[in-house]
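>>> Sequence below, structure please.
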Amino acid sequence: MALVPKFFAGILLANAVPHGVSAVQGREFPTPFATPPGVGLSSPLANAVWSAVNAAGGAALLGRKTPGPRDRATVAAGALAMTFFLAYYFGKDQVKA
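Below is the predicted model:
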């Protein structure tokens, strides 16, 4: 079961990216703290905090051990799963031209 935390590390690390990018660009972006949660927009500062929390959680789940090929593949699988979920979640509300 040591691979399960690695999968969730990939999820958290992938989720840190869009929040961090939005924060650096000074743009509002949905967070769990918005109203309604995950749909409403949060300030760039809230996104910076949420990005940092996700990155710290992902790093903590990775641990200090040097990762082997299975560990790296599991982190990548978690990151890809979150990437596709976010693409679907945020893409479904886009206007189709």
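>>> C-alpha from now on. contacts and neighbour counts both.
Fine.
>>> Just give me how far stretch 60-79 sits from the chain centre.
On the basis of Cα atoms, centre = their mean, to the nearest Å, stretch 60-79 sits 15 Å off its chain's mean C-alpha point.
>>> Second input sequence below; structure requested for side-by-side comparison:
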Amino acid sequence: MSAMNLVRSAAGAALLVNAVPHGVAAVQGTPFPSPFSDPPGVGLSSPAVNVAWSGANLVAGRLLLDRTEGTAGERVVAALAAAGTALVLASYFGRVLRPRRRR
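Modelled structure (predicted):
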């Protein structure tokens, strides 16, 4: 278990978690913030953009996780990174989208 594999595990898990909100919003046909919106991460992108962004996150996350050894330590790091990413994304997207939902 190398330090690089721990980083790959954390980054891969974070990318997989990030794919979820973008993919769900896209499947629902709902505009959702992405790095390609104006302003980036705050404005809303089309569902098609979010399908592409979700897919890119899925592919990159899977590629990173495939390059690890899958040791217990790497799995723990991946789980912690996934949980941390989910909390950060929930807070961020909640804050960004809250004003829009009240209108």
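>>> what about the strands in the second structure?
All strands of the second structure, identified by DSSP state E, fall at 32-33, 44-45.
>>> Now tabulate those strands in TSV and tack on distance to residue 69 of the second structure.
Shown next, in TSV, are the strands of the second structure (distance: least, Cα to Cα, whole Å):
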stretch	distance to residue 69 of the second structure
strand 32-33	34
strand 44-45	36
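>>> Just name the most buried of those.
strand 32-33 (a mean of 24; mean count of other Cα atoms under 10 Å).
>>> and the closest residue to residue 47 of the second structure other than its chain neighbours, what does it touch?
Distance criterion Cα to Cα, 6 or more residues apart in numbering; nearest residue to residue 47 of the second structure, sequence neighbours excluded, is residue 26 at 4.2 Å. Listed by Cα atoms under 8 Å, 6 or more residues apart in numbering, the contact set of residue 26 of the second structure reads 32, 46, 47, 48, 50, 51.
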